[in-house]
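Trainee: Got a predicted model here, sequence first, then my questions.
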Amino acid sequence: MKIIYQVAIQVFAFLIRFIAPFNHKIKLGVDGRKGLLDRMRESLPGLVAGRPVAWFHAASLGEFEQGRPVIESYRDAYPDHFILLTFFSPSGYEIRKNYNGVDFICYLPIDTPANAREFVRIVNPRIVFFIKYEFWFNYLRELRKNGSYILSFSSIFRSNQIFFKSYGGFFRKMLGYFDHLFVQNRTSIDLLEKANIGACSIAGDTRFDRVRAIASSARELPEIARFKGASQCMIAGSVWDADMQVLIPALNALTGKLKAIIAPHEIKAEEIAGWRTQLMGRSILYSEVAAGQSPDDFDYLIINNIGMLSSLYRYGNMAYIGGSFGVGLHNILEAATFGLPILFGNKSYHRFQEAVGLMEKGGAFSVADTPQLLKIVESWVENPVEARSAGDISSEFVLSGTGATDLIMQKVREAMG
């Protein structure tokens, strides 16, 4: 299996270089890794200047946001340490490459034996944090040889993962390289212990800490408040076309009774234009509002930029979160922390523990189609107290889930001495 893994990594490295000219996202990652080790070899020793190095690795943007509370708590606890942040995906690196909470940000070189050996030699991290789902054999092996203290946090394990299969011994070995794994639930602990991985404990999900921090520092957006006025308002966050095909007929049925702020997961002008033609009410783009057009007399505000969503939820009475009719449910906690009742599609949400948990408590609801969605939203519009009661459950759910960062930092202090 080790040989298969090493061959697969080499094939993967070849394929992404081959595909890069035809795929913009992949090209960003390939170009960002060109000459990276040479640049690090030249610049990093001078930047580190003998300080202890803490290395945080996130696959993409979502994992970075999950890890951010720990990064910032580490910075507060060890202000004299050097913090390195790496990303695997361009969707994380390109958006957060200017994040000022760390000292150096770069892509993670592909996990070949040579790359891992040289990267660890250059960085020489004293402590390493892998956020959620990152398990790279060559890096873990080299870090173990280097004597680095290795942590994983916000992980969640399921019985169908390869670690727990009869043929998964090689992958279980990766888990054994960690000094400690902080997981989200009891099921994960049971699976790890059954696999003879004893250095593990439940800390929960650091995203709860992150969204609480977001809520306390959310921006005031006067233009959004002006758009909403005295109306009830739905925030449709991270929506895809599959979500909008369920949402649009419901919004049309409620024209004049409910406003909506629509934040697409991906900004595609042609797709947005198509939605606007299907919506019966008047719609305006955020870029038009930012350019000075009044949003007062519009039913729908469509956000055609990135980075505002977490501050928009404070202006909602309810939220619909996208992704569950396709790739997978997006972040519901940002809406929940503002005390909104939450809706999402009934397809791809089951692997998200927070969605299942909030549904069980009555703060979130899955819908299969427009009639189900319309029935719930109409009830909330006609009876705002009902919506607020479900929203109170949402905010309490987030509050009760905070504290993971403190547990992780307690272990860090033990490890650092």
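Mentor: Okay, I see it.
Trainee: from here on, contacts and neighbour counts on C-alpha atoms
Mentor: Fine.
Trainee: And the residue most central in space within the chain, which helix or strand is it part of?
Mentor: Taking C-alpha atoms, centre = their mean, the centroid of the chain lies closest to residue 62, which sits 1.9 Å from it. Using DSSP states H and E, residue 62 sits in helix 61-77.
Trainee: another structure for you, compare them:
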Amino acid sequence: MPRFIYTLLMTLVALLLPIKLLWRGLKQPEYRQHWAERYGFYAQKINAPLIWVHCVSVGETRATQPLIQALMDAYPLHQILMTHGTPTGRETGQQILRDDIANGRVLQAYLPVDTPGAAKRFLNYFNPVIGLIMETELWFHLIDQATQKQIPVALLSARLSEKSARGYAKLGTLTSDGLHQLALVAAQTEADAQRLQALGASNVMVCGNLKFDVTPPVDSFAKGLALRELLGKDRTVLMAASTREGEEPLILDAVKNSNVLLLLVPRHPQRFAEVETLLKARNLRYVLRTELAQTLNNDVQVVLGNSMGEMYAYYAASDFAVMGGSLQPLGGQNLIEAAAMGVPTILGPNMFNFAQVTREAVAANAAVQMADVSELATQIDAMARDAEKRKLMSQAAKAFTLQHRGTTQRLMTAIRGLVKT
């Protein structure tokens, strides 16, 4: 794709962006906030040289927590700028770094739409000493203008599925030039590294998956135990984690003849009302997490996890889980959080965004994967009946996460050579 075509497309995106934000804002009012930042206009107070870290949404923001803490420890005279693409990503950043945001050590903003003008305004205003982009967010004008301003940009904990690689390959020199301009590409796996190199990336290393270094908040188990008291100690609790569109009916069908208590946690908060409507339509006896104040009656079938910031507590309160995003062709969600909490997990056939982690987790007995969604009811029933199997898988899951830690330090070693102090 010629660059001028990309520029025209981004300009069209910028023109249509208000319609998208207004539409999304109907379900999630936060989309109607901070519009100026979407076009590169900011008012944050800058008191020190900035290290810029881009984490587009919730998963990337959570994964970045250990790296940001390491950056603050290593560079005490710098501020950290976290940029996001979604309100939920921004809210997650506020939850995990509340004190550092309050005292000004960490700033937050939206990354602007990738037009030349907006990219230039962003870089001129913040003038970071380095840009660290998490996973796979390639914004070609931003990378190009950072290169012109001699601001090194690194792609960290980078992952690229075969499907995404084919898509980027269709952009031709736009992709190859953009990847070549990156000062560092730290890939999660050797397969990711090879795909990125084939598309034009240089200075590529394999660093591992940063999500393994995220440690659950210290109060997670205590909160989980308190929640489990409300759910009922004698019930077997199945958590449907981070479910996406079209998956809730599949899960409800799979548990309709089961005695498990379903803790149903949609991925996106704007879908809470939609999922509650589904529960009502099926005449299911359910309780909202935000209204759960006493131990449940045994006739309650579903608890709808409609709160924010309790994911680890949800896992701690559960006996096993089904991973959302994997029952439909959506690529799956982060199974490492479940493993870190020692929760045996059933994975659907569509875990292509976490392909290697899935293979390794299954091999380690931390998770089981279905070949087809039609197996879901059978898998749930088997897991619910076998407490000994759940115990062994829980132990294996915790060991699995411990074995894969260390990515943060590998990244910090690579970053030190790029940061101008």
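Mentor: Right, received. Where do you want to start? Quantities reported herein were computed from a predicted structural model and do not represent experimental measurements.
Trainee: returning to that earlier point: check which element follows the helix holding residue 62 of structure 1 along the chain.
Mentor: strand 82-87.
Trainee: what range in structure 2 matches that next one?
Mentor: Counting by TM-score structural alignment, strand 82-87 of structure 1 lines up with residues 79-84 of structure 2.
Trainee: can you tell me the mean distance of that stretch from structure 1 after alignment?
Mentor: Overlaying structure 1 shows stretch 79-84 of structure 2 at a mean distance of 1.2 Å from the equivalent residues (mean C-alpha distance after the TM-score superposition for structure 1).
Trainee: Which residues outside that stretch are in contact with it?
Mentor: 46-57, 68, 72, 90, 104-111 (C-alpha atoms under 8 Å, 6 or more residues apart in numbering).
Trainee: Can you give the distance from it to the centre of its chain?
Mentor: Averaged C-alpha coordinates place stretch 79-84 of structure 2 at 16 Å from its chain's average position (C-alpha atoms, centre = their mean, to the nearest Å).
Trainee: Determine the number of other residues adjacent to the closest residue to residue 40 of structure 2 other than its chain neighbours.
Mentor: Once flanking residues are discounted, residue 40 of structure 2 sits nearest to residue 118: 4.6 Å by C-alpha to C-alpha, 6 or more residues apart in numbering. Residue 118 of structure 2 has 21 neighbours, counted by other C-alpha atoms under 10 Å.
Trainee: Tell me the residue in structure 1 aligned with residue 118 of structure 2.
Mentor: For residue 118 of structure 2, the aligned residue in structure 1 is residue 115 (criterion: TM-score structural alignment).
Trainee: which SS state does that match fall under?
Mentor: Of the three states, residue 115 of structure 1 takes helix under DSSP: H, G, I helix; E, B strand; the rest coil.
Trainee: Could you double-check that it sits in contact with residue 121?
Mentor: No - using C-alpha atoms under 8 Å, residue 115 of structure 1 is not in contact with residue 121; the gap is 9.8 Å.
Trainee: got the residue ranges for the strands in the stretch 51-200 of structure 2?
Mentor: Along the stretch 51-200 of structure 2, the stretches classed as strands by DSSP state E, counting those that start in this stretch are 79-84, 106-110, 130-134, 153-158, 184-187.
Trainee: Make a markdown table out of these and add mean neighbour count and distance to residue 197 of structure 2.
Mentor: Shown next, in a markdown table, are the strands of the stretch 51-200 of structure 2 (neighbours: other C-alpha atoms under 10 Å; distance: least, C-alpha to C-alpha, whole Å):
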| stretch | mean neighbour count | distance to residue 197 of structure 2 |
| --- | --- | --- |
| strand 79-84 | 24 | 26 |
| strand 106-110 | 22 | 29 |
| strand 130-134 | 22 | 17 |
| strand 153-158 | 26 | 12 |
| strand 184-187 | 26 | 9 |
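Trainee: ok, now how distant is the residue nearest to the centre of structure 1 from residue 410 of structure 1?
Mentor: Residue 62 of structure 1 is 24 Å from residue 410 of structure 1, where distance means C-alpha to C-alpha, to the nearest Å.
Trainee: do the same with residue 251 of structure 1
Mentor: Going from residue 251 of structure 1 to residue 410 of structure 1 by C-alpha to C-alpha gives 48 Å.
Trainee: More neighbours: which of these two?
Mentor: Neighbour count, other C-alpha under 10 Å: between residue 251 of structure 1 and residue 410, residue 251 has more, with 25 against 10.
Trainee: Quick one: residues contacting that one.
Mentor: Listed by C-alpha under 8 Å, 6+ apart, the contact set of residue 251 of structure 1 reads 258, 260, 279.
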